[in-house]
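J.: Mind folding the following:
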Amino acid sequence: MIFFSILITIFAYFLGSISSSILICKILRFPDPRNFGSKNPGATNILRIAGLKIAISVILFDILKGAIPMWLGYHLKMSPIFLGATAIFSCLGHMYPIFFKFYGGKGVATAFGVLTTIDLNLSMVMISSWALTVLSFGYSSLGAIVTAFIIPCYAWYFQSQYLLPTIIISSLVVIKHASNIKRLWHHKETRIWRN
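T.: Reported below is the predicted structural model:
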């Protein structure tokens, strides 16, 4: 069982390393998201480049990248320790993909996919906190940052055995948003509905 648990954790990283935004843009001949706009290969930048439909497809793919390894882990009855590791490695793959010189997205959708499989309540908290923040202030990045700070509290309440992995994932999300935090602080961040 430990052998299969390790395999699934490794699989989670490699699956996470598949960047749907880069591949879709290459197939459909859109600009490489790493060289356009915010230069981030994530859904918000894809919205600017290719429109809503393509951005939604990127979000769905990134959610599945986080959910599939977790589903496999649950099916094989992996221990919470290995499930937590699988969750972290899914997000690490997305953020630092081996197939794209370790330059990836910010992990929000993949984290959502992971947390959805851990507990539906956590996914509802993520959706509501992100949506309320974005609707109130207009910044997708601020929604992600606020949610990253909130979600460990709810993980402690709903699924305390996954508190540490949730803290690690949330910290990674905040770290990946460092440039956004600087732009928000200096009032230079772009609102989502003006792009």
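
J.: can we go C-alpha only for contacts and neighbour counts from here?
T.: Noted.

J.: and Thr133, how many neighbours?
T.: Residues within reach of Thr133, counting by other Cα atoms under 10 Å, total 19.

J.: Show me which helix runs longest in the protein.
T.: In the chain, taking DSSP state H as the definition, the longest helix is helix 52-75.

J.: Need the contact partners of that helix.
T.: Around helix 52-75, the neighbours that count as contacts under Cα atoms under 8 Å, 6 or more residues apart in numbering are 5, 8-9, 11-12, 15-16, 20-21, 42-44, 46-47, 83, 86-87, 90-91, 109-114, 116-118.

J.: If we use 7 Å, what do you get?
T.: Identification of contacts with helix 52-75 by Cα atoms under 7 Å, 6 or more residues apart in numbering yields 8, 12, 15-16, 20-21, 43, 46-47, 83, 86-87, 90, 109-114, 117.

J.: for it, which positions count as buried?
T.: Judged by neighbour count using 16 or more other Cα atoms under 10 Å, the buried positions of helix 52-75 are 54-55, 57-71, 73.

J.: how far out from the middle of the chain is that helix?
T.: On the basis of Cα atoms, centre = their mean, to the nearest Å, helix 52-75 sits 9 Å off its chain's mean C-alpha point.

J.: Another for comparison:
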Amino acid sequence: MIATVILMICIAYLVGSLSSAVVICGLYGLPDPRTAGSKNPGATNVFRLGGRMPATLVLVMDILKGTVPVYSSYWMGLDPLPLGFIGLAACLGHIFPLYFDFKGGKAVATAFGVLLPLGFKLAGLLILTWAMTVFIWGYASLGAIIAVCFAPLFT
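T.: Alright, predicted model coming up:
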């Protein structure tokens, strides 16, 4: 069981290290998001650089980077504490990607993906909180911060 946990933590980190923004920008012929726009490899910057479709793909891929390792580990019968470390590893992979000189993004979408297996009600509340904040103040980053602050309360 310990070997499985260690293996899944390593896999989660490696999956998290795949920079969706860099890959999608490369496929669409867009500039490297780490050197253009806000210089942040995330969906918001990709939206600025290339529009809705590339940004949506980045967002979905970043969410899946958190969801897939945690869901997979859950179905393997791992306990909640190891699942937390697996989710953390996916986020750390996004923030410090092995494949991109340890320079990554903020892991907001990946963290959301990690929380998604906890339940769709939680996910819905987080999305609603983010959307309301963005609607009121117009900043996606502020929406993420406020949603993260409310996550423990919602849980």
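
J.: What lies in contact with the one helix or strand Ser128 of the first structure maps to?
T.: Element membership for Ser128 of the first structure, per DSSP states H and E: helix 120-137. When contacts are defined by Cα under 7 Å, 6+ apart, helix 120-137 of the first structure is touched by residues 112, 115-116, 140, 142-144, 147, 151, 154-155.

J.: any chance of these in TSV, with neighbour count and secondary structure too?
T.: Listed next are those as TSV, based on neighbours: other Cα atoms under 10 Å; DSSP: H, G, I helix; E, B strand; the rest coil:
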residue	neighbour count	secondary structure
Phe112	23	helix
Leu115	25	helix
Thr116	19	helix
Ser140	20	helix
Leu142	21	helix
Gly143	23	helix
Ala144	26	helix
Thr147	23	helix
Ile151	22	helix
Tyr154	16	helix
Ala155	23	helix
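
J.: Need the max-distance pair from those residues.
T.: Greatest spatial distance among those (Cα to Cα): Ser140 and Ala155, at 22.1 Å.

J.: okay, the longest helix of the first structure sits on what stretch of the second structure?
T.: Here helix 52-75 of the first structure aligns to the second structure at residues 52-75, judged by TM-score structural alignment.

J.: middle-most residue in the second structure, spatially?
T.: Most central in the second structure under Cα atoms, centre = their mean is Thr110, positioned 1.4 Å from the mean C-alpha point.

J.: And the helices in the first structure, which stretches?
T.: When secondary structure is read from DSSP H, the first structure shows helices at 2-16, 20-27, 43-50, 52-75, 80-95, 108-118, 120-137, 140-158, 163-176, 178-185.

J.: Dump those helices to JSON lines, plus distance to Arg34 of the first structure.
T.: Formatted as JSON lines, those follow (distance: least, Cα to Cα, whole Å):
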{"stretch": "helix 2-16", "distance to Arg34 of the first structure": "17"}
{"stretch": "helix 20-27", "distance to Arg34 of the first structure": "8"}
{"stretch": "helix 43-50", "distance to Arg34 of the first structure": "9"}
{"stretch": "helix 52-75", "distance to Arg34 of the first structure": "15"}
{"stretch": "helix 80-95", "distance to Arg34 of the first structure": "13"}
{"stretch": "helix 108-118", "distance to Arg34 of the first structure": "17"}
{"stretch": "helix 120-137", "distance to Arg34 of the first structure": "24"}
{"stretch": "helix 140-158", "distance to Arg34 of the first structure": "17"}
{"stretch": "helix 163-176", "distance to Arg34 of the first structure": "15"}
{"stretch": "helix 178-185", "distance to Arg34 of the first structure": "15"}
